[in-house]
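> how would this look folded up:
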Amino acid sequence: MKYTLSLLLMGALIGCSPIVHKARKPASPPLLKEITEIETTDGQEARNPKGVLTLKEALALALVQNPGLKVFDLQIRIREAQTLQSGLFPNPEFGLETENIAGSGGFNGLDASETTVSIGQLIELAGKREKRARVAALQSDLAYWDYATARLNVFSDVMAAYAATLAAQQRVAIQKEFLNIAETFKEKIDRRVSAGRLSPAEAIRAEILVKNTRVRLAGLQKELNNRRYRLAATWNSSEPLFTEVEGTLEASPTLPDAAELRQKLNNNPMLARWATEFEANKAEKELAEAGAVPDPVVSGGFRYFNESGDNAFVAGVSIPIPLFNRNQGAIEEARVRLEQNRWKKKVVENDLRKRLNQLITSLNRLMAEKESLETGILPQSEEALRVISDGFEQGKFQFLDVMDAQRTLFEARERFLDVRLGVFNLVVEIESLIGQKL
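Modelled structure (predicted):
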């Protein structure tokens, strides 16, 4: 009996060491590997750049300071803590029992009492602890995949916000140029009206054009400020300190074959995670099957007989009888969940392919429009304005003709800017889907 109790205690102590499964961090998509993240530590004040902001700096800041990413990072730590907890051995139970007390006759008082001190230990069979820890570790792996998806989404958000800010800057520049032309033209009109060569109505029209242009410029400047705030929010800043963004919206991608692009969708974390998801489902099914095996409780202790002053060791074992509950429901749930996730993966694949096809179609359309504007409409609008402006100086055209030519040119330039912004955003979204540069 002494050896039985000693072995029980030794086994309990040895089994207290947790089973540790290391989470597997997925490789970063190629699209993000070139970005050098800015080193920060917990509690460090967030950086907020001043002066001219570059795209690389904005991406590096956002991938470190974005509050949404911090949520996913903490979720990983939660999963890792759950993995640690799931690998711990069940605690032993201490028991103290006194029998034959406060009865009648010879059992009155404590003279005939028997006191037992024992320790019991649940012994998990069928590798439950190992399988439980493995399920938790795979959940940590999935948390890493969620983090990878979130980083790619932040990348897309920063790229879109940066491009929108850059486009807003260029719209303001175009409108300032238009205002400068309108003001210069108004001065010419005023001189001609003063000389009696034009009707005063022409001066009023020129004044209205200048005022309308100033109003539109003020609105575009407010929109630019709004875009600056949205961009700064991606790195958790409440107020932008940068003065302007640097870069270009030029993008002339060469699209690979559609089949090749669809194959590259496997780089997307939303698809790549499913191998781990299936592995986790299989581990959950194995854990559920192990739950059908009953776990015994082994106990041992020491009993003292108060009446005789003798003592003895006691030992016992108890085990549930799997008569009704053999964990059938949990096993079936795990089996169905695995099948369900196979269909979920098909849904994700279908959605990504559908979105990719839509983006390719939209990109081809905008690229054609961009070429048409760049090689035809813009040069022709510029030439038309030059001819009409020269003709106006010679008295061949009216002021309204000049206004119409100016409006046509600047509308074409704004449309060209919108198209370039659209192409840029479409390229970014395609690259985010395939996880790499085109």
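
> going forward, measure contacts and count neighbours with C-alpha atoms only.
Noted.

> Residue 67: what's its closest spatial neighbour, skipping adjacent residues?
residue 236 (6.3 Å; C-alpha to C-alpha, 6 or more residues apart in numbering).

> I have a second one here; can you model it like the first so I can compare?
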Amino acid sequence: MKRCLSIALLLATGCASGPPAIDAPVAESINTKPASNAANVSLAGYDESAEELAQPPAMLEPVAAAAVELTTRDVLTAESLETRALENNPAVSQATARVQALRGKWVQVGLPPNPTVGYVAGEIGNEGGTGQQGGFVGQQFITGKKLSRSRAVVSAEITRAEQELAAVQRRVQTDVRRSYYDALLAQRRVSLADELVRVTSEAVTASKALVEAKEVPLAGLLQTEVQQQDATLLLQTAQNRLAQAWRNLAAVVGEPGLTIRPLSGDVDKLPAMLGWEKQLARLQSQSPEVAAAMAEVERARRALSRARVEAVPNINTQVSVQYDDATEDTIAGVQVGVPLPIWNRNQGGIRQAKAEICEALRNADRVELDLHRRLADAFRQYSDAHATAQAYADGILPRSAQTLELVRSAFDQGELGYLELLTAQRTYSQTNLSYLDALSVLWSSYVQIDGLLLEGSLSEPLRR
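So this is what the prediction gives:
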């Protein structure tokens, strides 16, 4: 009977087996392509001598992960989920609509004012006659190339909006991958807990038989029952975690009704250790946040150029043709007028534009420092989790398995007692749970760094 109990307890090794042999580390370079070189701010060309300014072409194509054929109808991959998220996530559509709205604004701000037409009459009733009756046509001519300069400002706004769109796409990708790994690890945790419930139930059955045969005390049975209850509670919490992870995944994919399905992926294949300097340089050169901040600096500079010509007088013209009833002559009139910039030379607007340039420059500095700080936090979490997961995979899990095997062998030979075997089995199970926790932190921080620290696509409001 004692040997039967030891075999039942050893079945726990099936649920707590160490990770498979780790392949060669994945390359440090991130596989996910950046959003069309988002950080290389390609601002629309602006020539103050040009009469017209062409609307900038779309610089960012939608970042969509390549569609991947599913091996089965039910299994989902990270790439297929990314594709669906980029199509369904409302944050992407919202940012795209913002770019389209600004392109409409670009068209509008460059349009000249419409001409005016009207009726004009004078000397009505003079000597009982109808006086002078006729019509006029008026037109305001915009000077100082204000229209092209206004379009230059909006061009920079379009560039900034496109970088914000790239940031939203990155946020969606990060959210999908993080939720994907959370769900994948939650599935592993449920499998582990389910196996623990099975093993501890068999141990309880074997313990009852040993108690009836008076080979072990009642305390031994009570301990196995406690372990069974712990395993049942672990299974319940693991199932709750899986439900939460899947609901989060369904939300960021934009399909709240997405049902739980198996996910393909290998969380045991650890990524290579990332280098701080390389990741910092990558973040500074590719981050859409930096690109958007620099686009705002350019917008502010163009706004100053526009403000400086605001006081240049526009020319108002009017041509009229009238019929003089008294003399029976047709007469014409011409009016040309300009406002005199005596009191208002847009002094306040120029000062405001200069201050906005200073604000934009300081904001660009703030963004870079904030990225540096956020990367430091994420990089520390990644480094700690990578070291922990590597230690578990290379040493702790194999040694824990070996320890359990040795304790079982000693128990079979009567060298160790029943409580020592229970302790070894419980330690082995807890070691596997700790390994899953380390993997969770590892992949979460890796995905965050991979995604240029952009996350929270559904909680980040779009700036107006």
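
> next helix or strand past the longest helix along structure 2?
Longest helix in structure 2, counting residues (DSSP state H): helix 146-212. Elements were assigned by DSSP states H and E; along the chain past helix 146-212 of structure 2, the next helix or strand is helix 218-253.

> Aligned to residue 207 of structure 1, what sits in structure 2?
Taking TM-score structural alignment, residue 207 of structure 1 has residue 225 as its aligned residue in structure 2.

> Check residue 282 of structure 1 too.
Checking TM-score structural alignment: residue 282 of structure 1 goes with residue 301.

> Secondary structure of that match: a helix, I assume?
Yes - under DSSP: H, G, I helix; E, B strand; the rest coil, residue 301 of structure 2 sits within a helix.

> show me the contacts for it.
Applying C-alpha atoms under 8 Å, 6 or more residues apart in numbering to residue 301 of structure 2 gives the contacts 353, 354, 357.

> ok, so what distance separates it from residue 403 of structure 2?
According to C-alpha to C-alpha, to the nearest Å, residue 301 of structure 2 and residue 403 of structure 2 sit 69 Å apart.

> before we move on, what about residue 337 of structure 2?
In terms of C-alpha to C-alpha, residue 337 of structure 2 sits 98 Å off from residue 403 of structure 2.

> Of those two, which one has the most company?
With neighbours defined as other C-alpha atoms under 10 Å, residue 337 of structure 2 and residue 403 compare such that residue 403 has more, 16 against 12.

> so the more buried one makes contact with residue 424?
Yes - with contact defined as C-alpha atoms under 8 Å, residue 403 of structure 2 reaches residue 424; the gap is 7.3 Å.

> Now do the same contact list for the residue lying farthest from the centre of structure 2.
Note on structure 2: the largest C-alpha distance from the chain mean falls to residue 127, namely 79.8 Å (C-alpha atoms, centre = their mean). Listed by C-alpha under 8 Å, 6+ apart, the contact set of residue 127 of structure 2 is empty.

> any idea how far it is from residue 325 of structure 2?
From residue 127 of structure 2 to residue 325 of structure 2 the distance is 10 Å (C-alpha to C-alpha).

> what do you get for residue 275 of structure 2?
Taken as C-alpha to C-alpha, the span from residue 275 of structure 2 to residue 325 of structure 2 is 91 Å.

> Residue 452 of structure 2 too?
Residue 452 of structure 2 is 79 Å from residue 325 of structure 2, by C-alpha to C-alpha.
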